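Asker: based on what follows, work out the 3D shape:
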Amino acid sequence: MRQLAESRQTADLRVAEQAAAKSVTSATVELDDEQVLQEVGIYRYHHPLEDATAYLPRLKDVEARSAALVRDGHAIEKSNLFTFDNSLAKGRKMSDDLAKLMLRAYNAEAENSIRTLKLGNVHTAKKRLEASRAAIAKLGSMMAMHISDAYHGLRIEEIELTADWLMKKQEEKEEQREERARLREEARVERELKEQRAQLDKERTLLMQTIGQLQASGTPDADLELRLAAIDQAIVDNDYRAANIRAGYVYVISNRGAFGEGVVKIGLTRRLEPADRVHELGGASVPFRFDIHTIYFSEDAVTLEMELHRHFATRALNQANSRKEFFFATPAEVRDVLASKVGNLLEFKETADATEFFQSVGRWPSSHPVSS
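Answerer: Below is the predicted model:
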């Protein structure tokens, strides 16, 4: 009789194991990450911390507290009054074994959720873990068995912290990439200014020698005097640009073939030849060159660019990353805002030529919606 009871207990545990695995799997909420991202919107930090490294001790602490709950038997709650084969001791043994099994299934789902966590799909991961917990509670209802609130809360916190850590790491990588690009840009500008200053100094020296010789011979040249004055002014401008890091060019450009009509990029460059920066942006990463609507020099281009970005912030294409510079706006709209801040604009081109786009669109496959 005892062997029969133990055999029945083993069989019951095997059935329970299969049922737990099946129920947890079937109860997992399969959510479309793309749909969830659209519904949830901008990522919000669950536990805002200063940098990515600050999340690591928090994660270690959560793991330690989770392990302590498991060790102390508080990770899963169950009834101690369940009997098996008319035996309370056997009932407790069966409850303990089933509790370990269900906790293992729950933890497997939690670990899988963390392992497969991607930027932005934290909502999906938490829903799946909630479904796993609900399935375990349903299976263990007879023995009042369920994952404890404390343990489930820690595992949810672990998912949130991991998601925050991934997002913060991504942001820091992007900031570092942008900082490297900024430093390269500043180094290039500094090099250009030095080269220009050297060229101006050389030209000024030659002019001074020529003017001196002409004056000595009694045949001064007014054109050379004007040229010398222009070079002196260019030297002053060069020195000002070198000393004032906020001076530069704010540009408004568009790329109809790449982004469609009604989209502009508002950016800043300190290059001596600002059009060179626009040409770089129209490199291999986009199918067509950008059209320039205006390139405006400002002694405080940093503030001017920031004010334009702030004005069109609600119309930014990328609402998740404010450092991107593309906006749903027509060139005319940007012109009006820019003019209200700086006064009259000497040059502003409202219509984009989009030459390469128009040369190409007629040769596109007929199945393409734009060409049909």
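
Asker: CA atoms for contacts and neighbours, from now on please.
Answerer: Will do.

Asker: can you give me how far the longest helix along the chain is from the chain middle?
Answerer: Determined from DSSP state H, the single longest helix within the chain is helix 149-216. Remark: helix 149-216 is offset 19 Å from the chain centroid, using C-alpha atoms, centre = their mean, to the nearest Å.

Asker: show the subsequent helix or strand relative to it.
Answerer: Using DSSP states H and E, the helix or strand that follows helix 149-216 towards the C-terminus is helix 222-243.

Asker: report the buried residues of that next one.
Answerer: By 16 or more other C-alpha atoms under 10 Å, the buried positions in helix 222-243 come out as 228, 231, 235, 238, 241-242.

Asker: now the second one, please; I'll put the structures next to each other:
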Amino acid sequence: MLGRKNRRIAELERAVEGLQSLLSRSGEARTEVLGEVATAGAELAALRHRIETARAELTPLKEELVLHRAGVFRTGEAVDHQAQLDLIHGEMKTLIKTGAAVEGGGQVTCNGSDATGRRLVEDWSALMLRSYNGEAENCLRMLRAGGLDAARRRLDRAASAIARLSGTFALRISPRYQALRAYELELTADHLQRKADGRRRIAS
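Answerer: From the prediction side, this is the model:
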């Protein structure tokens, strides 16, 4: 009887040792897994930080691309009015992005489709805006001291031509957008006049 009990105890002790060994190995594996999880978590956090940093760096480029696609390239050199120019360009971007830089168009149906008509109006609006901005950029590039009135007239003629050529779409550059580009011309003209005055003072 005692021998059987001793054998049973021995069997139980071996079972306990096996369980303890299994638990020990499981604990080591769990520790290893937790370490790998912690490492992966740190790497993931670092990657997320790099992604956010890249997005933050990309945002200004995307904003600038809005202007470039519409034909605005910040060619003005009125550096002494930079804060005002930044405000002007910021509002221009808003008008372009919201579709408020060009007015008109109304409800147009093309080949029996309203959606096709809307796309056609959007394409024409983008084309007209780019044409107007191209003329505005030329006015800025060619502007000379004392030439503001001529540049304004040229820009006004461009807006009138766009309204006329848009035909049945009845598109026009919005008055607010025209005012912003005209103000940009004024700031650039003021800067050029200051430079000219400075040169005259030095020469005298």
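
Asker: and Gly73 of structure 1, that one's in a helix?
Answerer: No - counting by DSSP: H, G, I helix; E, B strand; the rest coil, Gly73 of structure 1 falls outside a helix, being coil.

Asker: now for it: what does it line up with in structure 2?
Answerer: Alignment note (TM-score structural alignment): Gly73 of structure 1 maps to Gly99 of structure 2.

Asker: on that earlier part again, now for the longest helix of structure 1, which elements pack on it?
Answerer: Here helix 149-216 of structure 1 touches helix 55-71, helix 88-115, helix 122-139, helix 222-243, going by 3 or more C-alpha pairs under 8 Å, 6 or more residues apart in numbering; DSSP states H and E.

Asker: could the ones you listed be laid out in a markdown table, adding distance to Arg8 of structure 1?
Answerer: As requested, these are exported to a markdown table (distance: least, C-alpha to C-alpha, whole Å):
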| stretch | distance to Arg8 of structure 1 |
| --- | --- |
| helix 55-71 | 28 |
| helix 88-115 | 11 |
| helix 122-139 | 18 |
| helix 222-243 | 87 |
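
Asker: give me the distance between whatever residue of structure 2 lines up with Thr83 of structure 1 and Gly146 of structure 2.
Answerer: Under the alignment defined by TM-score structural alignment, Thr83 of structure 1 corresponds to Thr109 in structure 2. For Thr109 of structure 2, the distance to Gly146 of structure 2 equals 47 Å [C-alpha to C-alpha, to the nearest Å].

Asker: next one: Glu186 of structure 2
Answerer: Distance from Glu186 of structure 2 to Gly146 of structure 2, by C-alpha to C-alpha: 11 Å.

Asker: more crowded one of these two?
Answerer: Glu186 (18 against 13; other C-alpha atoms under 10 Å).

Asker: pretty sure that one contacts Leu148?
Answerer: Yes - here Glu186 of structure 2 reaches Leu148: they are 6.8 Å apart, a contact under C-alpha atoms under 8 Å.

Asker: so stretch 9-21 of structure 1 matches what in structure 2?
Answerer: Following TM-score structural alignment, stretch 9-21 of structure 1 has no partner segment in structure 2.

Asker: what does that stretch rub up against?
Answerer: With contact meaning C-alpha atoms under 8 Å, 6 or more residues apart in numbering, stretch 9-21 of structure 1 is reached by 94, 97-98, 101-102, 105, 135-136, 139.
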